[in-house]
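> sequence first, predicted model second:
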Amino acid sequence: MTTVRLPLFPLNTVLFPGLVLPLNVFEERYRAMMRELLKTSEDEPRRFAVVAIRDGHEVAPTAPGMPDPTALPQRGPTAGFGTDPVKAFHKVGCIADAATIREGTDGSFEVLATGTTRVKLLSVEASGPFLTAELEPLEEEPGDEAAPLAKGVLRSFRQYQKRLAGARERSLATGADLPDEPGVVSYLVAAAMMLDTPAKQRLLQAPDTASRLRDELKLLRSETAIIRSLPSLPASELTRGPMSLN
């Protein structure tokens, strides 16, 4: 089993391969992480792992990287995550590759990263200024009937978009704007749907692409039916939620 050890950035959101993750980094433990990543040559990937925080464990803020006054009395890499931080995190996460890391005059950082590879969280180390984790990369198998499932998911996703945006909205993605590779479709739709963190986490850790697409098809049909039953709710209310498209 090949494993890798990387800095660990727990968040109240799920990162999917191929999706962009903007971060505003204020907490000192994550500032230290970014300073360490900046030591890596620009020619090499500046990688860290993102894992979603389990419900009931988060003391961190809801906005990625933003400071949380309630956590200030507790310092160090494990602040807010208990004596055994691995229990506070979901077991499947995603490696992020930081394309840009910019330090502000106040010592904070603006980071733009992209999800690359799913990983399984094996252990967490808290001996340094920030958490690190031993991770096992997870291969993505296509599964059975991934291609036709992807087409069905795209059809349902367009209906879902239309219901969210309203019939007169002209900014909907067209067929030319959406990918057709099943794995890419599965991650894009998982990130774009208005789902809570546990639901997104289940999609991230699906055993293969086809399984993820099947689950998305069910979710899209269910969510679209719910939206259809609430015609008087403004689109701005429907689209207001904790998840952005990143």
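Received, thanks. Everything quoted here is computed from the prediction, not taken from an experiment.
> alpha carbons only for contacts and neighbour counts from here, please
Noted.
> can you show me the helices along the protein?
28-37, 146-165, 182-192, 197-204, 209-228, 235-238 (DSSP state H).
> how about these in JSON lines, adding distance to residue 90?
Formatted as JSON lines, the helices of the chain follow (distance: least, C-alpha to C-alpha, whole Å):
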{"stretch": "helix 28-37", "distance to residue 90": "19"}
{"stretch": "helix 146-165", "distance to residue 90": "26"}
{"stretch": "helix 182-192", "distance to residue 90": "17"}
{"stretch": "helix 197-204", "distance to residue 90": "8"}
{"stretch": "helix 209-228", "distance to residue 90": "17"}
{"stretch": "helix 235-238", "distance to residue 90": "27"}
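> point out the most buried one among the ones you listed.
helix 182-192 (a mean of 22; mean count of other C-alpha atoms under 10 Å).
> in addition, the following structure is provided for comparison:
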Amino acid sequence: MSQPQEEFSDGLTSLPLFPLNLVLFPGMDLPLHIFEERYKDMIGECLNQDSPFGVVLIKEGLEIGDPAEPERIGTSTRILRSEVLDQGRLNIMTKGERRFEIEEITQRVPHVVGRVRYLVEIEGQGCSELVPQINDEYVELVRNLTALTGGYTSRVEIPEDPVELSYAIAANLNLEPHLRQSLLVTETAATRLADLIPMLRQGNEAMRKRIEEQNPFQGPRLN
């Protein structure tokens, strides 16, 4: 059973933070290999308490060594399963849950802890017009990703909720971290979907070319 996080009268929550060179979206799976002592301790506490931690893109600094300066907005993530290795190292699988904004860094050693405010997800105006435009491109994206690994899928599950759809698309696109961060900080699903449409089309075009290069003789069948 999950233990309650430390909450303050101003609505903020204390959350251990993991600065990384990547952006995590709500609903996105994230495998991690934990080998630094500070993060072994942090993840151990999260496992013992069944509590989340926050993943934030590094603004300045490095993943290893001195504490890095994180971006202000990140995503809380919960550990789904873990595997203990030699020397106390861990392999964990996590799933992104909720966006948050860091209001204050309260600890930097041995690992970063912040007081955060969880953000409310807003659909915004125009989702009903944007979703039909993007659904077909999303289906093609999933099929292209599957084809690149030598697979095939006949049925693609499309999230009905516009917020979930926007994050699912953003998670599957191969974008630079700063672009992914800009999508994460976007306030409404409608704006995020509108921003994603040209990125999605460009991504599908690039993947189609890669698939053709992998299968130069692929073409229409005659029988």
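Received, thanks. Fair warning: this is a prediction, and the values are worked out from it, not measured in the lab.
> kindly provide the TM-score of these chains.
Once the chains are laid over each other, their TM-score by TM-score structural alignment, normalised by the length of the second structure reads 0.80; 205 aligned residues with a C-alpha RMSD of 2.5 Å.
> closest to residue 108 of the first structure out of the helices of the first structure?
helix 28-37 (6.6 Å; C-alpha to C-alpha).
> which other helices and strands contact that closest one?
Packing partners of helix 28-37 of the first structure (3 or more C-alpha pairs under 8 Å, 6 or more residues apart in numbering; DSSP states H and E): none among the helices and strands.
> so who does residue 78 of the second structure touch?
Counting by C-alpha atoms under 8 Å, 6 or more residues apart in numbering, residue 78 of the second structure makes contact with 50-53, 94-97.
> out of the residues you listed, which is most surrounded?
Counting neighbours by other C-alpha atoms under 10 Å, residue 52 leads the contacts of residue 78 of the second structure with 26 neighbours.
> skipping its backbone neighbours, what lies nearest that residue in space?
residue 78 (4.6 Å; C-alpha to C-alpha, 6 or more residues apart in numbering).
> again, but for residue 75 of the second structure
residue 99 (4.3 Å).
> quick one: map that neighbour onto the first structure.
In the first structure, residue 99 of the second structure lines up with residue 118, judged by TM-score structural alignment.
> repeat that for residue 192 of the second structure.
Aligned partner of residue 192 of the second structure by TM-score structural alignment: residue 212.
> sorry, back to before: trace the residue nearest to residue 52 of the second structure over to the first structure, please.
Counting by TM-score structural alignment, the partner of residue 78 of the second structure is residue 97.
> same deal with residue 35 of the second structure?
Matched to the first structure by TM-score structural alignment, residue 35 of the second structure sits across from residue 26.
> what number of residues lie near residue 48 of the second structure?
For residue 48 of the second structure, the neighbour count with other C-alpha under 10 Å is 10.
> which residue in the first structure lines up with it?
Using TM-score structural alignment, the equivalent of residue 48 of the second structure in the first structure is residue 39.
> still on that earlier bit, the match of residue 99 of the second structure contacts residue 135, doesn't it?
No: assessed by C-alpha atoms under 8 Å, residue 118 of the first structure is found out of contact with residue 135, at 9.5 Å.
> can you tell me the closest non-neighbouring residue to residue 74 of the first structure?
For residue 74 of the first structure, ignoring the flanking residues on the chain, the nearest one in space by C-alpha to C-alpha, 6+ apart is residue 80 at 7.3 Å.
> the one you found: how many residues sit nearby?
18.
> list the contacts for it?
57-60, 71, 74.
> I'd like the distance between it and residue 28 of the first structure.
14 Å (C-alpha to C-alpha, to the nearest Å).
> again, but for residue 50 of the first structure
Distance from residue 50 of the first structure to residue 28 of the first structure, by C-alpha to C-alpha: 17 Å.
> relative to the second structure, which residues correspond to stretch 137-144 of the first structure?
With TM-score structural alignment as the criterion, stretch 137-144 of the first structure aligns to 118-125.
> longest single strand anywhere in the first structure?
strand 109-125 (DSSP state E).
> am I right that the match of residue 35 of the second structure is in contact with residue 110?
No: with contact defined as C-alpha under 8 Å, residue 26 of the first structure does not reach residue 110; the gap is 9.2 Å.
> give the contact list for the closest residue to residue 54 of the second structure other than its chain neighbours.
Nearest non-adjacent residue to residue 54 of the second structure, counting by C-alpha to C-alpha, 6+ apart: residue 76, 4.2 Å away. Shown in contact with residue 76 of the second structure (C-alpha under 8 Å, 6+ apart): 26, 52-55, 96-100.
> can you lay out those as TSV showing distance to residue 123 of the second structure?
Output for these, formatted as TSV (distance: C-alpha to C-alpha, whole Å):
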residue	distance to residue 123 of the second structure
26	15
52	25
53	25
54	23
55	23
96	19
97	17
98	15
99	14
100	17
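> ok, so of those residues, who is nearest residue 138 of the second structure?
Closest approach to residue 138 of the second structure among the contacts of residue 76 of the second structure (C-alpha to C-alpha): residue 26, at 17.2 Å.
> what about the closest one, how many residues close to it?
21.
> per the alignment, it corresponds to what in the first structure?
Using TM-score structural alignment, the equivalent of residue 26 of the second structure in the first structure is residue 17.
> coming back round to it: now the residue nearest to residue 52 of the second structure: how far from residue 31 of the second structure?
For residue 78 of the second structure, the distance to residue 31 of the second structure - C-alpha to C-alpha - is 11 Å.
> tell me, what's touching these two both at once?
With C-alpha under 8 Å, 6+ apart as the test, residue 78 of the second structure and residue 31 both reach residue 94.
> aligned against the first structure, show me the partner of residue 166 of the second structure.
Per TM-score structural alignment, the equivalent position to residue 166 of the second structure in the first structure is residue 186.
> excluding its backbone neighbours, what's nearest its match?
With C-alpha to C-alpha, 6+ apart, the residue lying closest to residue 186 of the first structure is residue 213, at 5.7 Å.
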